[in-house]
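A.B. asks: Got a predicted structure plus its sequence, pasted below:
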Amino acid sequence: MASGWANDDAVNDQINSTIEDAIARARGELPTGESRCECEECGEPIPEARRKAVPGVKLCLQCQQEKDSQNQVSSGYNRRGSKDSQLR
């Protein structure tokens, strides 16, 4: 597949880089250390089952869900590099 200045695997390299970045970001958000007994945000007790299931947990389930919904990341797709955007 001819692609101008880019090598033949440029698209695959971009996809792999996007996936690797997402994995690194997710791993960086994993809790570490000792679990807390009370939520950092609201102060509610964190159930023992949650503390055992997620070592290092610092938020109750409700606060964690709110945090996760705020941290949703859009895909890092490069629209400028696609043929469709160049034809417009």
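C.D. replies: Sure, I can see it.
A.B. asks: going forward, measure contacts and count neighbours with C-alpha atoms only.
C.D. replies: Fine.
A.B. asks: In which helix or strand does the residue nearest the centre of the chain reside?
C.D. replies: Closest residue to the average C-alpha location of the chain: A26 at 4.2 Å, with CA atoms, centre = their mean. Counting by DSSP states H and E, the element that carries A26 is helix 10-28.
A.B. asks: also this one, for the comparison:
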Amino acid sequence: MADIADNAGPVIEQDLARSLVRYGLPTGVATDPDCEDCGVEIPARRREAAPWATTCVDCQSIRDHKAKGMRR
């Protein structure tokens, strides 16, 4: 018998996909394994966890930090 967490997974994925579309963020699978900012290969674990990722964790952190500063 499925528990609440088993049933929540698909619902969460649908909500995430809708949010990504609403904010104009990429929803598909990135085809280039290299970071678009630094050119280093995005680690397989990150690509598995976030298949839409086009940047490595370090470059995404820099982008997030810059975006946070711009919102102030």
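C.D. replies: Good, I have the coordinates. Here the structure is a predicted model, which is why all the values come from computation and not from measurement.
A.B. asks: Could you get me the TM-score between them?
C.D. replies: Scored against TM-score structural alignment, normalised by the length of structure 2, the superposed chains reach a TM-score of 0.58; 50 aligned residues with a CA RMSD of 2.2 Å.
A.B. asks: What are the contacting residues of whichever helix or strand comes after the helix holding A26 of structure 1?
C.D. replies: Next helix or strand after helix 10-28 of structure 1 toward the C-terminus (DSSP H and E): helix 48-53. The contact list for helix 48-53 of structure 1 (CA atoms under 8 Å, 6 or more residues apart in numbering) reads 35-37, 57.
A.B. asks: Residue range in structure 2 corresponding to helix 48-53 of structure 1, please.
C.D. replies: Using TM-score structural alignment, helix 48-53 of structure 1 lines up with residues 44-49 of structure 2.
A.B. asks: unless I'm mixing things up, A53 of structure 2 is touching D32, no?
C.D. replies: No - counting by CA atoms under 8 Å, A53 of structure 2 does not reach D32; the two are 9.6 Å apart.
A.B. asks: between the two, which one's more packed in?
C.D. replies: A53 (24 against 12; other CA atoms under 10 Å).
A.B. asks: Where does Q72 of structure 1 fall, secondary structure wise?
C.D. replies: Q72 of structure 1 belongs to no helix or strand when elements are defined using DSSP H and E.
A.B. asks: Okay, it and R25 of structure 1: tell me how far apart.
C.D. replies: 11 Å (CA to CA, to the nearest Å).
A.B. asks: Please name the residues that touch the closest residue to A17 of structure 2 other than its chain neighbours.
C.D. replies: Nearest non-adjacent residue to A17 of structure 2, counting by CA to CA, 6 or more residues apart in numbering: T27, 6.4 Å away. By CA under 8 Å, 6+ apart, the residues touching T27 of structure 2 are 17, 20-21, 52.
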